[in-house]
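**Q** Using only what follows, build the 3D model:
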Amino acid sequence: MIDRFGPLSAPSALPSPRITAPCPRPPVRRQGVPFARDLAAYGDRTALFTPQGEVSYRALAARVAATAERLGPARRLVLLAGANRADALVVLLAALAAGHPVLLVPGDSAGTLDALTAAYDPDVVARPDGHGTWVLDERRSESAHTLHPDLALLLSTSGSTGSPKLVRLSADNLQANAESIATYLGIRDTDRAATTLPPHYCYGLSVIHSHLLRGAGLILTERSVADAGFWEEFRAARGTSLAGVPYTFDLLDRVGFTRMRLPHLRYVTQAGGRLAPERVAHYAESGRRAGWELFVMYGQTEATARMAYLPPALAAERPQAVGVPIPGGSFRIRPVDGVDEPDTGELVYSGPNVMLGYAESAADLARGRTVEELHTGDIARRAPDGLYEIVGRRSRFAKILGLRIDPRRVEAILEEHGIRAFCAGDDDTLAVLAVRSEGADPARVRRLVADGCGLPPRAVRVRTVPELPRLASGKPDHEAVRRLAREPEAPPGDATTGDGLRDLYAEILDRADVTEDSSFVGLGGDSLSYVEMSLRLEQALGVLPADWHTTPIRELRGLDARRPARTPGRIRRPRRTLDTGIALRAIGIVLIVGSHIPVFAVQGGAHVLLGVAGFNFARFHLTAHERRERLRRLRRSIARIALPSMVWITFALLLTREYDLANIVLANSLLARDNSDPEWRYWFVEALVYFLTGLAVLLAVPLLDRVERRGPFAFALALVALGLVGRYDPWGLAAVRHHLSPTVVFFLFALGWAAARARTTGHRLLLTAVLLVTVPGLFPGGQPLRTSVVVGGLTLLLWIPALPSTDPLNRLAGILAGSSLYIYLTHFHVYPYLRDHSPVLALLASLTVGVMYGAVATRVTRRLL
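**A** Presented below is the predicted three-dimensional model:
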């Protein structure tokens, strides 16, 4: 039987699974995990912050109860495709509350789901169907398995995903570990934690459990911390805590996290692998200055989640330690052959959160407790101050040519030389993967490793890669290290592969630090490179999401796998679209040049381009990066516009003598001028440079920067209001060429900015009304056609993100849009020589020369900047 769950549409209307059973079932017996049963006790407190709205504990508990009733009183094995979504969380909590064992698997891995379904034959499978609808597939009404009464949850071990080896956890394990974590973190019912890690990973799941235990809120998000949208959600929900593995902190470094202003943040937690001591100290000190604490933690899936934590007061002083046992837990050091240091050996943990044991087949689900204490496999040292330090991994030690090698120590040696790498022992050789973008030369890496370990160079196999391989949890994928190290260096990949996409980003953005988690905006992409990037990506992938510019490469790479399969015997060509902003830039520049020649008389293109410029400014410059990085990128974009403009105008002055120094330095609009036509030709470039420079000054003010981040649309709307004052020029600042004056036309730029920040139909209706009221009357003599072009173009930008297109049209639009600035600069000095002979030829020549100048200017400014 298959039942479908509708997505959460509003916090006040939580849809429950539709009951299709032929007769009512008995009430669910009171069993299972206490914190999952007791959600209603927190009443109207907010439990979930979702993209669709807030959900109270009362509403969440009602939906959990309805789903538990749907699952029935007879215990069944429920396989759940995990995701940080309300639908998945409801199924998880319902099963835990009603005592149904849950096999939690990655929701984004069809291979893992299929493998574990085949291995464990679940009675119920809960998964998304690909259309935003959750599917509950009841394969049988009673379990086909003997399920031990204590069994509550099955999780993959940290080193595997599709492997049938699972960790068996009890209801007591889950409750005890959630209580311990909530105790040492001091979680309050006012806390709000973001789901920065996947729920099928024990660390991510422990964040959910410990906060629900205390009636705190969860910011349910599937965005990466490298995504500007994540920080918008976090700030809007007044987030108080973040959890991360070492790789999460790499991403936080890239977005300038330690310089962000997050006034409600109370603490940050780190686990899932060793974070370099100097980075622990750095984050601890950053937190002290900003008012939040850093908790370094240590755990394993076999201990439900956590075994130790480092008190924040000691993080800066003892960054190499994992700390002390969690409340209710204890450690002992077990001697290990070959380890002779005092108080050093294998770390063994005891506590109520130690797993029942492993499962390797469905028959093991009937087994009770087979493990009393956890042999962690980690080599640890108990320091004189009572803190524990992890100094190696017993299972990762390799014996190579008779020498005992600790790959973890090798990684630390390379890290001291600024090289990020993963290592793994492989029979008679040591496999090393190092990050190529950090300048790691294989010969140098081999020499450093050989010298540090006493191995001959021939026993060290090195390969450089753009990004280190990780499991879904963010932990190192050591099996991939061994496999990749055996392969030769690969040539540049096809554009649809991970390497190919990274190569494409590196080529267009001229960056050497592109990784799987890089995004166009995160790498500093702007409106000048957006055109080429979007068109090249669409050619490679066939389809692009509207937010591709903020989407990490690893997610874009997955688009190809999600396309519908081809119908046998037919070639299915993906429908091509063209970004509306690109279309308007291409059409706008053709209208400008064609009207100046004239080939036709359709004006308004330049004013439309001002709106598009504001739209792109909001998309590419108002990112989640800290203020200094925002301003650095903005200064770079100003230079990319101003320098080619000043160079060309200087050339035009020498050629025609029609301009003066004010034109060269883009100051014509600032001085008292007459109505001479040549002097006003570059009004558009001047206005754009003025706007960007003024906004750079504005956003350099910390208070205004914070205000913009907290209320993006409201801030843009305030600028629209300010621009409308200039539009009607009450102080007579635009005495000459009113409709070309920067103070008058700024409102169009601000409207474009607001259009990019509009998130609701109400926002767009408001901006449309402003357009319809304020654009008429802008141009001398009314000019209804020109007014219609501006209103129509910007309305299109507001409401339609992409237009249907074709490959040839996309290529042509991409060339014109990408070169629109340069065509605008050069066309005044091309068409006069040809228009009397052939206006159409003059148009084509003007476009061609502009494209050529753009190609040269782009290369030169890229080198300079």
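
**Q** Every contact and neighbour count from this point should use C-alpha atoms.
**A** Will do.

**Q** can you pull the contacts of the closest residue to Thr240 other than its chain neighbours?
**A** Nearest residue to Thr240, sequence neighbours excluded (Cα to Cα, 6 or more residues apart in numbering): Leu265, at 3.9 Å. Counting by Cα atoms under 8 Å, 6 or more residues apart in numbering, Leu265 makes contact with Arg238, Gly239, Thr240, Ser241, Gly291, Trp292.

**Q** Show me which pair in those residues is furthest apart.
**A** Arg238 and Gly291 (14.7 Å; Cα to Cα).

**Q** which one of the two has more residues nearby?
**A** Arg238 (18 against 14; other Cα atoms under 10 Å).

**Q** Next, the structure of the following sequence, for comparison with the previous one:
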Amino acid sequence: MTTQLESARVPFAADLAGHGNRPALITDELTLSYQDLADRVCSLAWKMGTERRLIALAASNDVDSLVAYLAALSSGHPLILLPENKPAALESLVAAYNPDVVLHSANGQFTLDERRPGTVHRLHPDLALLLSTSGSTGSPKLVRLSHANLQANAESIATYLGITSADRAATTLPMSYCYGLSVINSHLLRGATLVLTDLSVVDSCFWDLFRRADATSFAAVPYTFELLERVGFADMELPSLRYVTQAGGRLAPDAVQRYAQLGRRQGWDLFVMYGQTEATARMAYLPPDLAVEYPTAIGVPVPGGTFQIKPVEGLADGELVYSGPNVMLGYAEQPEDLAQGRTITELRTGDLARRNDAGLYEIVGRRSRFVKIVGLRVDLGQVERILADLGVAAASAGLDERLIVAVEGRHDTQLLGKVLAQGVGLPRTAVELHAVEELPRLGTGKLDYSAVATLASVPEAAPRSQADAGKGQGGPNVRQIFEDALEVKDIADTDTFVSLGGDSLSFVAASVRLEQALGHLPANWHVTPVRDLEPKPQGSGRPSRRKRLFAPIDTSIVLRAVGIVLIAGTHMGLLHWQGMAHVLIAAAGFNFARFQLTGERLPRLRRQLGSLARLAVPAMVFIAFAYLVTDRYSLLNIVLLNAILGPEQVTTHWHFWFVEVIVYILLAVSALLAIPWVYRAERHLQFLFPLAVFGVGLLTRYEHVEPGIPHTTPALWLFALGWAVAASRNLLQRLTVSALAILTVPGFFENPSRDLTVVAGILLLTWLPAIPVPRALSKPMVLLASASMHIYLVHWLVYPLLADRSLPLALVASLAAGVAYWALCNTVTGLLRRRPSAKVPNGKVPKT
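**A** As a prediction, this is how the structure comes out:
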């Protein structure tokens, strides 16, 4: 059946020109007015033809995809919308539905594949859009949405969010995802502006664009808030931000309260929302002023919608049922279903709900998330809540007669299994727990429960699912670099350098190899997911990097390399440049903040202690050797306690004061942050917290408090100052740290040149992310920075042997010996790491 294009149109897509020259789209490269957008839409709609045809669009968050989407809606062509980065899903749906036209937008290229001049389909006149159900990308089961569905839900959302033509929304979610699409629809309806981007919120370029465009809102799923924690969102200056929306799954109540309170302080609102693809996106929202008091609620129905709670046999709570003009026409599972009209009038959400005393609806479970195990009905949501109350993030699935649970981080799964079995009333043998490094997630950020279920049958040597992708093409890729630097396997798209256990030691080698592989070193690369670091395919490739004479090296690496040369040279009398040891203490605080302050409290404590061991153990081993072959040191040196218990007079026993003080500070700070309320305070006050530590440190700097460590200059305040540098997210904060350094360092050493060295080092850390270094020197600099602590240890034994013969030779020999000891330690560590592991490689869930 063929149908001419008459009234089958979505008004907000057809009426774009009515908004005139107002900005419709802002990207990193251009600004497009509504009139310009309407012209592009009309041009593509003309190419689509005047006969209604079934169109499939593999979309990115780019101008071409948006134009194609609007062209189909405005001219009445039913559209199957799916993500560009899922070629298997496109192939599956093309095979299942045989679309007449296939559109594809990726990497700046737009293709239109007209598979036939007309159509072979019978298309219902109300049919406008076909979307995959949540979590089923590539499945032939699609949600059928009408023109009226899209218009009604856009109007409803625009009403309760108060969207006006002055609003500018950043596209933080894929447009192929109903939540991301609803942002586009509701803003175009009101003549507002879309800040169109596919950048992640962990990318500093996203926030640069956000500020330049004066964006007023962005949308977030629960996983987005985890990413926001990593980039210090709470301390960002975003004066144009009006509100943040949250949907796509349940956000933990404490996170709802925390972000709602943050918004109140900073002048923006948090809208917690609830929806499903089957309702064209949104069904409920929680008024921002109620979020702090009722953080577990989904709120009230959206304008035009109503809820009922219908009984479910055998359960205390009923199923939430929604009615409204945004309820889908029904499902499609084969091409013949595209000719059907409305087959449902209300949406049974599958969620169990209750209404509280304030009249707000709360979701208490999922009807389909109940499984029967050994004859007992188990609520998988309750399983996750029990573990969440214990501070453990988890995802659960039911399989035959077993409960399969993935828990994030390193945990005693035997103990948790016993607690969980008792909590849900199951035999211990029916509960199977797996500790994984990171819970598996779908592209939308939702938990991937099918991947959790596969844990039950993971073989001893599970194949690497993604880590091998793209290897062998033009040298090492990001995954290879991380594998080599961190000695891990099975690296997933969502992993970051820090989440894989990276620290300041492994950072050195990884950063230089990344710069060589990518041609540049992205800002905050250490907390950027692997998928965002991998270079995009380039048609002609970037210009050869061999022509570049200089390589930008991370400033902390340059300071460590230059610092250890100046320290060793000064100790042996070849050079006279004091102050670099204290610069490196500030750099230690800087790196501590960058690598040791992400993740949950207990997992990150384990990571902090592991990193501390990598510093302390090689030092203790070498000092034990020095104790045996010389008479310069004591047993207190071996256990790194000389600074506390050793003699007050300065002797050779004080050679290792720097290592001892760094160990004391790291141990004390890690212990402090292990306290729950301190942990929460640091997470909420990421810039103010190190300033508070800095203030405490000033008590010893100005001798108001005796630190009890004689003859070592107080160092906590410098460590905290470096920490504050890493926590600085804006100009005001960097200026504050700079001012504190300039005000507190001078006069401390009673040596102006030494004071100037420390101030200069801190200012370099603050204002220069990287320093250009001649490429020929990059590898030697990396070696020296990597081995700086080892050089500091061994130079005390090496240079006295050669000082009388040649001081330059003594320095070179000290550096070489330190690098050799560093290489030996790495070899031993690598052998220990390669011991046989548990049944899931690297503790990870295979991604599906």
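
**Q** Do you know the score for how well these two fit?
**A** The TM-score (TM-score structural alignment, normalised by the length of the second structure) is 0.69; 724 aligned residues with a Cα RMSD of 5.9 Å.

**Q** hmm, back to that, just the contacts of Leu265 of the first structure: which are in helices?
**A** Per DSSP state H, helices hold no members of those.

**Q** I'd like to know which of the residues you listed is nearest to Ala95 of the first structure.
**A** Closest to Ala95 of the first structure, out of all of those and judged by Cα to Cα, is Ser241, at 26.8 Å.

**Q** my read: that closest one touches Pro263, true?
**A** No - with contact defined as Cα atoms under 8 Å, Ser241 of the first structure does not count as touching Pro263 (11.3 Å).

**Q** These two: which is more packed in?
**A** A side-by-side neighbour count of Ser241 of the first structure and Pro263, using other Cα under 10 Å, places Ser241 first with 25 against 13.

**Q** re the thing from before, residue in the second structure matching the residue nearest to Thr240 of the first structure?
**A** In the second structure, the residue paired with Leu265 of the first structure according to TM-score structural alignment is Leu241.

**Q** do Met533 of the first structure as well
**A** Checking TM-score structural alignment: Met533 of the first structure goes with Ala510.

**Q** Kindly report the same for Val167 of the first structure.
**A** Using TM-score structural alignment, Val167 of the first structure sits opposite Val143 in the second structure.

**Q** Shouldn't that match be within a strand?
**A** Yes - counting by DSSP: H, G, I helix; E, B strand; the rest coil, Val143 of the second structure is part of a strand.

**Q** Next one: it from Gly76 of the second structure, what distance?
**A** Here Val143 of the second structure is placed at a distance of 17 Å from Gly76 of the second structure (Cα to Cα, to the nearest Å).

**Q** Ok, Asn591 of the second structure next?
**A** Distance from Asn591 of the second structure to Gly76 of the second structure, by Cα to Cα: 56 Å.

**Q** quick one: which of those two has more around it?
**A** Between Asn591 of the second structure and Gly76, Gly76 has the larger neighbour count (other Cα under 10 Å), namely 30 against 22.

**Q** List the contacts of Thr196 of the first structure.
**A** Here Thr196 of the first structure is in contact with Gly204, Thr221, Glu222, Arg223, Ser224, Val225, Leu242, Ala243, Gly244 (criterion: Cα under 8 Å, 6+ apart).

**Q** Out of those residues, give me the one that has the most neighbours.
**A** Gly244 leads those on contacts (other Cα under 10 Å) with 25 neighbours.
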